[in-house]
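>>> Sequence and predicted structure below; questions after.
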Amino acid sequence: MKSAPQILTAAADAIADRAASRDVAAERSMARTVKTFAALTGHNINEREGWVFMAVLKLARAQAGALNPDDYVDGAAYIGLAGECAENVPTMPLEMLNEPVRASETRRVLEAAMFKRPTTHVVQLEFSQEADIAPPSRRQK
């Protein structure tokens, strides 16, 4: 297995290689992808969420079968692309970032995705004082 800096360098190289193979300055197809996805399914996600989805896909694949370094290289690239577009895509309101998030619901959704258990409803995270996880500034000592 490669070291973390090698994985990150390979991820950067993969992003550049995809642009070069398509003869464009920067290959950024996620905006088109999420528009197509919305047209096909009626589900709207933004560009950042599309990149995050792809990173989660790579995490799920990394849990199955033999080691494939590509899962980690591509996952790192997708997180980088999500970060690149995060400044331009609205996310959670700033005041909510200091609120605790219920870990149990988040854990259930991630486990369902990683272990192929279907979910049939939209998940809404709850914010409350009794939550399992809280930002360091809000944790009780």
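Nice, thanks for sending it over.
>>> Going by C-alpha atoms from here, please, whenever you check contacts or count neighbours.
Noted.
>>> so where do the helices sit in the chain?
Shown for the chain, the helices assigned by DSSP state H span residues 4-21, 30-41, 47-62, 69-86, 103-114.
>>> quick one, the third one and helix 103-114 angle?
Yep, that's helix 47-62 we're talking about. 70 degrees (axes from the mean of the first three to the mean of the last three CA atoms, to 10 degrees).
>>> Need the residues that contact helix 47-62.
Residues from elsewhere that reach helix 47-62 (CA atoms under 8 Å, 6 or more residues apart in numbering): 30-31, 33-34, 68, 71-72, 74-76, 78-79, 81-83, 85-86, 89, 113-115.
>>> picking up where we left off before, reformat the helices of the chain as CSV; add mean neighbour count.
Below are the helices of the chain laid out as CSV (neighbours: other CA atoms under 10 Å):
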stretch, mean neighbour count
helix 4-21, 15
helix 30-41, 14
helix 47-62, 19
helix 69-86, 19
helix 103-114, 14
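>>> Any figure for the gap between Gly50 and Ala31?
8 Å (CA to CA, to the nearest Å).
>>> ditto for Ala20
19 Å.
>>> again, but for Ala60
23 Å.
>>> for Ile15, same thing?
Distance from Ile15 to Ala31, by CA to CA: 16 Å.
>>> Also Val109?
25 Å.
>>> can you check Ala112 too?
26 Å.
>>> alright, now check it against this:
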Amino acid sequence: MKLAIASDHGGFRLKEAVKAYLAEKGLEVLDFGCTGTESVDFPGYAKKVGDAVNAGEAKLGILCCGTGIGMSIAANKLNGIRAAAVGDVFTAKATREHNDSNILCLGERVTGEGLALAIVDTWLNAEFLGGRHAQRVNAISNLEAELC
């Protein structure tokens, strides 16, 4: 599986840890930046990962910032993206199973590395359940089409 990953300065260290962890698991990771802890604006990085997911260059994406919230807000502005800011393993599983999330957003300042890696594992191993959940995901897509 190929994954797209990016961060801003507030999530850089967590991005690097997640990227190394994924590489150890044999997954291909496309890193869209940033490259250090010097201040950068996160929306452009969210767009790069969202575009890679939408274009099929990566199956899923992971974004890291200070809280995960800013990245999720920015990524969710892109049609076809269902980004979820996650801070626990239950939510990681539920957002894949129920919402078919395609981008995971993590917060370096609020989630320790060990928990973040457990969240990543849970999210990657969960699968969309479809059924009644598909109707809701389709409703989100219809809402996007209506608004754009």
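Okay, I see it. Just so it is clear, the model here is predicted, and its values are computed rather than measured.
>>> Please work out the TM-score for the two chains.
Once superposed, chain against chain, the TM-score is 0.29 (TM-score structural alignment, normalised by the length of the first structure); 75 aligned residues with a CA RMSD of 5.1 Å.
>>> burial of Ala94 of the second structure, as a residue count?
Residue crowding around Ala94 of the second structure was assessed by other CA atoms under 10 Å; the count is 18.
>>> Ignore what I typed, I meant Gly114 of the second structure.
If we define neighbours as other CA under 10 Å, then Gly114 of the second structure has 11 of them.
>>> Repeat that for Leu143 of the second structure.
12.
>>> name the element Leu106 of the second structure belongs to?
Using DSSP states H and E, Leu106 of the second structure sits in strand 103-107.
>>> immediately after that strand, which helix or strand?
Next in sequence after strand 103-107 of the second structure, counting helices and strands by DSSP H and E, comes helix 113-125.
>>> which helices and strands sit right next to that following helix?
helix 12-24, helix 89-99, strand 103-107 (3 or more CA pairs under 8 Å, 6 or more residues apart in numbering; DSSP states H and E).
>>> mind listing what's buried in that helix?
Residues 113, 116-117, 119-124 are the ones in helix 113-125 of the second structure that count as buried (16 or more other CA atoms under 10 Å).
>>> Toward the C-terminus, what is the element adjacent to that helix?
Counting by DSSP H and E, what follows helix 113-125 of the second structure is helix 132-147.
>>> and that following helix with helix 89-99, angle?
Using the same axes, to 10 degrees, helix 132-147 of the second structure lies at 70 degrees relative to helix 89-99.
>>> Contacts only, for the spatially closest residue to Val73 of the first structure that is not a sequence neighbour.
Using CA to CA, 6 or more residues apart in numbering and skipping residues adjacent in sequence, the residue nearest Val73 of the first structure is Ala11, 5.0 Å away. Contacts here follow CA under 8 Å, 6+ apart; on that basis Ala11 of the first structure touches 73-74, 76-77.
>>> Among those residues, which one sits closest to Ser104 of the first structure?
Ala76 (25.6 Å; CA to CA).
>>> could you check the distance from the closest one over to Glu111 of the first structure?
20 Å.
>>> hang on, the earlier thing: the helices and strands packed on helix 113-125 of the second structure: which one's closest to Gln135 of the second structure?
helix 89-99 (10.2 Å).
>>> helices or strands up against that closest one?
helix 113-125, helix 132-147.
>>> Tell me what angle it forms with strand 103-107.
Going by the same axes, to 10 degrees, helix 89-99 of the second structure makes 160 degrees with strand 103-107.
>>> tell me the angle of helix 89-99 of the second structure relative to helix 113-125?
20 degrees.
>>> Buried ones in helix 89-99 of the second structure, by neighbour count?
Result for helix 89-99 of the second structure [16+ other CA under 10 Å]: buried residues 89, 91-99.
>>> Tell me which of the helices and strands packed on helix 113-125 of the second structure lies nearest to Val49 of the second structure.
Closest among these, using CA to CA: strand 103-107, at 8.3 Å.
>>> what's the angle from that closest one to helix 12-24?
Going by the same axes, to 10 degrees, strand 103-107 of the second structure makes 130 degrees with helix 12-24.
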